[in-house]
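Engineer: Sequence plus the predicted model coming up.
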Amino acid sequence: MYFRALSRLVPDPDAFRQAPPRVPMVWRMPAAPLTGLLSLNDVDRLLGDGVLRQGMVRVVQDGQIVPPRRYTYADRPIESAFAEVVRAEAIGELLRQGATVVFDALYRTWRPVGDVCRRLGHEAGIPVRAGAYLTPAGSQGFAHHYDPVSVLIVQTEGSKRWQVHEPVVPDPSVRRPWRPEALDDTDWDRLRNGVPTLETTLRAGDVLWIPRGWVHNAFALDEPSLHITFDFGLHTPQSIAENLVRRLDASAEMRRELPWGLAQRPELLAEVVDEVIGQLTGALEAVDRTAFVEELTKTMRRTFPEPVRAPVGSGLMGQVGPDTPLVTVTEAVSGVDRLPDGGARLHLADDVIALDASQTRAFIPRWEADCALPWRALDLMPELDEGGSVRLVSKLLRAGVVRPHT
């Protein structure tokens, strides 16, 4: 596998993929490939173009979430369709007051970051999403907290001081988010007065790895700070178990109503618990593991970001010829099923593309090669004739599996 994205973020991408570090790490990477992902000018464009809406942006001031009405058109006399649009001038004023602006789901609103997320997901084998954090000089957005997923933090402009402490909750789940009130005095004394496991200043091009559950806080220094946080998806035994239990909804026996008054009759509740454990054990032993794995695979594939499409350029207007230069978007395909008749199914996050035997022989080796060099429809010959090659390329282009070479 070619680590085109991970190699920009970590010095040894193969080792990182095989065994992500269990402790926080800092890497001083070449700045240019990373600073180009998102700049302050890019943030101005995002805000100024009016594409951002409530839910895509959060603002934090003095440790509190700022109500969206303070930076959208919700309280302004404007067409209702624009009520949730983020107002650039309001964001600017909040930044001048020391607030931090969080750009959630940046992988959907800013193409360069989205492209990296899709590629990272392919290389890591789990979905990767991203957001960005803009903090004015001398300010702090979020105080001590942990994330239920592991993250790579990429500094693109300015500088930020980070402190990272050992977990207070080992391997927290998404259902166990950070709750400061749940920490005892000993935990807080360690976080506030103890020596961090890692303390570092990130500058443009630096990358910080924070494993899931490690407590961290950060503050901008004498210049505004802009960084991207890449979140690495999470699969646990618990998540697979939950999928197994959901299959029991098909059992009428497991859906039956239990007797009333169980809370008042612990001895009866104990009998019911034993009965349910027995039923659960029997139901799990009867699970068709092959069918369950196939179903779970499809579910997991749908968690990856969908490919980039160009519905006008490659849909209404696109004319693909036999000599049109193309590039394979390997990461657009989350999996390939080989069929007994020699054909294949390409699984995208939101679609499935069927290939017959000749199309499979022509295209799948090219997809498996994961080569960034351009090619043409004619290169699919002799497995396909010229017309068949162009038709297949057009189909893949509309799906986002190939794109024009520029």
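Structural biologist: Received, thanks. Numbers count the residues shown, from 1 in each chain.

Engineer: From here on, just use CA atoms for contacts and neighbour counts.
Structural biologist: OK.

Engineer: Now the spatially most central residue of the chain: closest residue in space that isn't a chain neighbour?
Structural biologist: Central residue of the chain (Cα atoms, centre = their mean): R129, 2.1 Å from the mean position. Nearest non-adjacent residue to R129, counting by Cα to Cα, 6 or more residues apart in numbering: D231, 5.2 Å away.

Engineer: That neighbour - how many residues pack around it?
Structural biologist: As a burial measure, D231 scores 20 neighbours (other Cα atoms under 10 Å).

Engineer: Am I right that it is in a strand?
Structural biologist: Yes - judged by DSSP: H, G, I helix; E, B strand; the rest coil, D231 forms part of a strand.

Engineer: Identify the residues contacting it.
Structural biologist: With contacts defined as Cα atoms under 8 Å, 6 or more residues apart in numbering, the neighbours of D231 are 128-130, 149-152.

Engineer: switch to 10 Å and redo it
Structural biologist: Neighbour list for D231: 117, 127-131, 147-153, 212 [criterion: Cα atoms under 10 Å, 6 or more residues apart in numbering].

Engineer: any idea how far the residue nearest to the centre of the chain lies from T156?
Structural biologist: 17 Å (Cα to Cα, to the nearest Å).

Engineer: Please apply the same query to P68.
Structural biologist: 26 Å.

Engineer: Could you do A137 as well?
Structural biologist: A137 is 15 Å from T156, by Cα to Cα.

Engineer: Please say which of the two ends up with more neighbours.
Structural biologist: T156 (27 against 19).

Engineer: next SSE after the strand or helix carrying the more buried one?
Structural biologist: Using DSSP states H and E, T156 maps to strand 150-157. The element immediately downstream of strand 150-157 (helix or strand, assigned by DSSP H and E) is strand 159-165.

Engineer: and that following strand, what other elements does it pack with?
Structural biologist: With contacts taken as 3 or more Cα pairs under 10 Å, 6 or more residues apart in numbering; DSSP states H and E, strand 159-165 sits against helix 185-193, strand 198-203, strand 206-210, strand 215-220, strand 225-232.

Engineer: Got another one to weigh against that:
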Amino acid sequence: MARCVSVEPATFAAAHWGQTPLLSRAHELPNPSGFRDLLSPADADDLLSRRGLRTPFLRVAQDGVLVPAARYTGGGGAGAEITDQVLDEKILDLYAGGATLVLQGLHRTWPALIDFARDLGLAVGQPLQVNAYLTPAGSQGFATHYDTHDVFVLQVDGGKHWRIHPPVLPDPLERQPWGGRADEVVATATGAPALDVLLAPGDALYLPRGWLHSAAAQERSSLHLTVGVRALTRYTLVEELLALAAEDQRLRATLPFGIDVSAPEAVEPELTETVEILRDWLRRVDPTALAARLRQRAWPAARPAPLHPLAQAAALGALGPDSRVTPRPGLRWQLTPAGERVTLRVFDRTITLPQMCAPALRALLSGEVSRVGDLPGLADDTDRVTLVRRLLREAVAVPAHGSCPNLPDGGAAGDPPPPPTGSTDQGQEKHRRQQSGDHHHGHRAWAEHRVSPVGQNLRRGQADQRAEQGHDQRQHRQPDRQVPAVPVAGRPGDGA
């Protein structure tokens, strides 16, 4: 957060968040090199030419409208059965002709921005996205508009002239894009701006959703990043409350036979009764049920840090009591007792485990313990290894940096480890067979098939998880709520 605003977080939250713009000059921010470490013009060139970029990770705008993707995409060449790969020579032609290039979803594709977005998202407590805008000298990508999400603008290179006007619709929702109020937007934009400013490299600008803005490059080309914060709103609560209200049979009742729904006098008594039923239901809403729906909606939009699948898989075989693991960075989790079991919920799944695993889970996920052999509450090291292997396989935990020094970069080892301290004679024998080449009796088989309460319960928990994960996905389906994956005409996105 300190890289984006020049005031203390508490001051920003009280005086600016969702309320008024904030301009932060480069000399007020702790960024010695500005924002070039996040994405430089050379990085952008690399993305456009050497990374096999495809739509919708790139949009192109000219004269205030989006350029059809067919004008700058084509086949990927030999061995690539795709038709929407970005063609660098087409991009050159459009950019040289004054078009603005919009690199989208950089919080998923560019390493420095993946980390930056994760940390900032945890600070603001909201899902966010990162785009980059590359505008040729003297050009303007989009006309005056507003966004339906808050935006942090981070000027990387060149300069851009911004004109900011007050909202025509305060706090617009995603279903209320500026295109539906285009006349009001144009009329307001002709008046005196609330803020008229030139952003230079290293400057940052916060814009709450709804504030009108336009931006034009100056004598040289411009590159800026936009961090769009997809804030949850009270209307989000209303949407989820209505979804829960479907469980009340009274609210599922059919309207009277033959009712003329176009006649206000016919609708009025039904409206009155429905409002009374809804009011009665709202008095008894379970906050736990509402929080569960909000979790299912918010957590998948804020993914944890990426992991390395190959190193993670190798770590499964290298695991032992002396291995060190950490929770996956940026992972949101919830641990709930459920009778003889404990439920671990993360962004994309629900995992059920024996109740005896709860102390170890809490110690690992809270960061109190990193050494596998130090995890509390389990009978022996074999049970600890079994639990941690499951957490590695579920991408809940990751190997601590440097915890496997025998492999390059201290990553996950591929060589089988010695048997855990205190292992049974049976475990020693299986380890001997593993070392002599009997790999079907390898470490994973020895740990997971050992006859122990944890091993048996973990295998049963995997079946429970599959059932519960399917239930979570069914619960989260909301076919009536459609959010475009890519901004469309009339919805420029994260600032121009």
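Structural biologist: Cool, the structure landed. Predicted, not measured: the structure shown is a model, and the values here were computed from it.

Engineer: Got a TM-score for the two of them?
Structural biologist: Superposed pair, TM-score by TM-score structural alignment, normalised by the length of structure 1: 0.83. Supporting alignment: 389 aligned residues with a Cα RMSD of 3.2 Å.

Engineer: once aligned to structure 2, how far is the strand holding T156 of structure 1 on average?
Structural biologist: Compared with structure 2 after fitting, strand 150-157 of structure 1 deviates on average by 1.3 Å (mean Cα distance after the TM-score superposition for structure 1).

Engineer: Now do the helices in structure 1.
Structural biologist: 6-9, 13-18, 32-35, 40-48, 88-96, 106-109, 111-124, 185-193, 237-246, 252-255, 266-285, 289-301, 357-369, 386-399 (DSSP state H).

Engineer: What residues sit buried inside the fourth one?
Structural biologist: Of all the residues in helix 40-48 of structure 1, those buried under the rule 16 or more other Cα atoms under 10 Å are 43, 46-47.

Engineer: and what of the longest one?
Structural biologist: Buried residues in helix 266-285 of structure 1, counting neighbours by 16+ other Cα under 10 Å, are found at 269, 283-284.

Engineer: What is the distance between stretch 38-53 of structure 1 and the centre of its chain?
Structural biologist: 20 Å (Cα atoms, centre = their mean, to the nearest Å).

Engineer: End to end on it, go ahead and measure it.
Structural biologist: End residues of stretch 38-53 of structure 1 are separated by 19 Å (Cα to Cα).

Engineer: Identify all contacting residues around that stretch.
Structural biologist: 36, 68, 71-73, 82-89, 91-92, 103-104, 106, 109-110, 112-113, 132, 134, 155-158, 224-228.

Engineer: follow-up on the earlier one: include distance to A15 of structure 1 when you put the helices and strands packed on strand 159-165 of structure 1 into a markdown table, please.
Structural biologist: Formatted as a markdown table, those follow (distance: least, Cα to Cα, whole Å):
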| stretch | distance to A15 of structure 1 |
| --- | --- |
| helix 185-193 | 31 |
| strand 198-203 | 21 |
| strand 206-210 | 14 |
| strand 215-220 | 24 |
| strand 225-232 | 16 |
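
Engineer: how much space is there between the residue nearest to T144 of structure 2 when sequence neighbours are not counted and A10 of structure 2?
Structural biologist: Computed as Cα to Cα, 6+ apart, the closest residue to T144 of structure 2 that is not its neighbour in sequence is S214, at 4.6 Å. Relative to A10 of structure 2, S214 of structure 2 is positioned 29 Å away (criterion: Cα to Cα).

Engineer: who's more crowded, the two?
Structural biologist: S214 (20 against 10).

Engineer: Kindly name the residues of structure 1 that line up with the lengthiest helix in structure 2.
Structural biologist: Looking across structure 2 with DSSP H, the single longest helix is helix 453-476. Across structure 1, nothing matches helix 453-476 of structure 2 (TM-score structural alignment).

Engineer: Mind listing what's buried along that helix?
Structural biologist: Neighbour count says helix 453-476 of structure 2 has 454-455, 458, 461-462, 465, 468-469, 472, 476 buried, by 16+ other Cα under 10 Å.

Engineer: got those residues as a markdown table, with distance to R175 of structure 2 columns?
Structural biologist: Formatted as a markdown table, the buried residues of helix 453-476 of structure 2 follow (distance: Cα to Cα, whole Å):
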| residue | distance to R175 of structure 2 |
| --- | --- |
| V454 | 48 |
| G455 | 49 |
| L458 | 44 |
| G461 | 40 |
| Q462 | 39 |
| Q465 | 35 |
| E468 | 31 |
| Q469 | 29 |
| D472 | 25 |
| H476 | 19 |
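
Engineer: Name the member of these with the shortest distance to Q296 of structure 2.
Structural biologist: Nearest to Q296 of structure 2 among the buried residues of helix 453-476 of structure 2 is H476, at 6.3 Å by Cα to Cα.

Engineer: Contact partners for the closest one?
Structural biologist: 243, 292-297, 470.

Engineer: any idea how far it lies from L173 of structure 2?
Structural biologist: For H476 of structure 2, the distance to L173 of structure 2 - Cα to Cα - is 20 Å.

Engineer: and if you look at L134 of structure 2?
Structural biologist: 27 Å.

Engineer: of the two, who's got more company?
Structural biologist: Between L134 of structure 2 and L173, counted using other Cα under 10 Å, the more crowded position is L134 (24 against 18).
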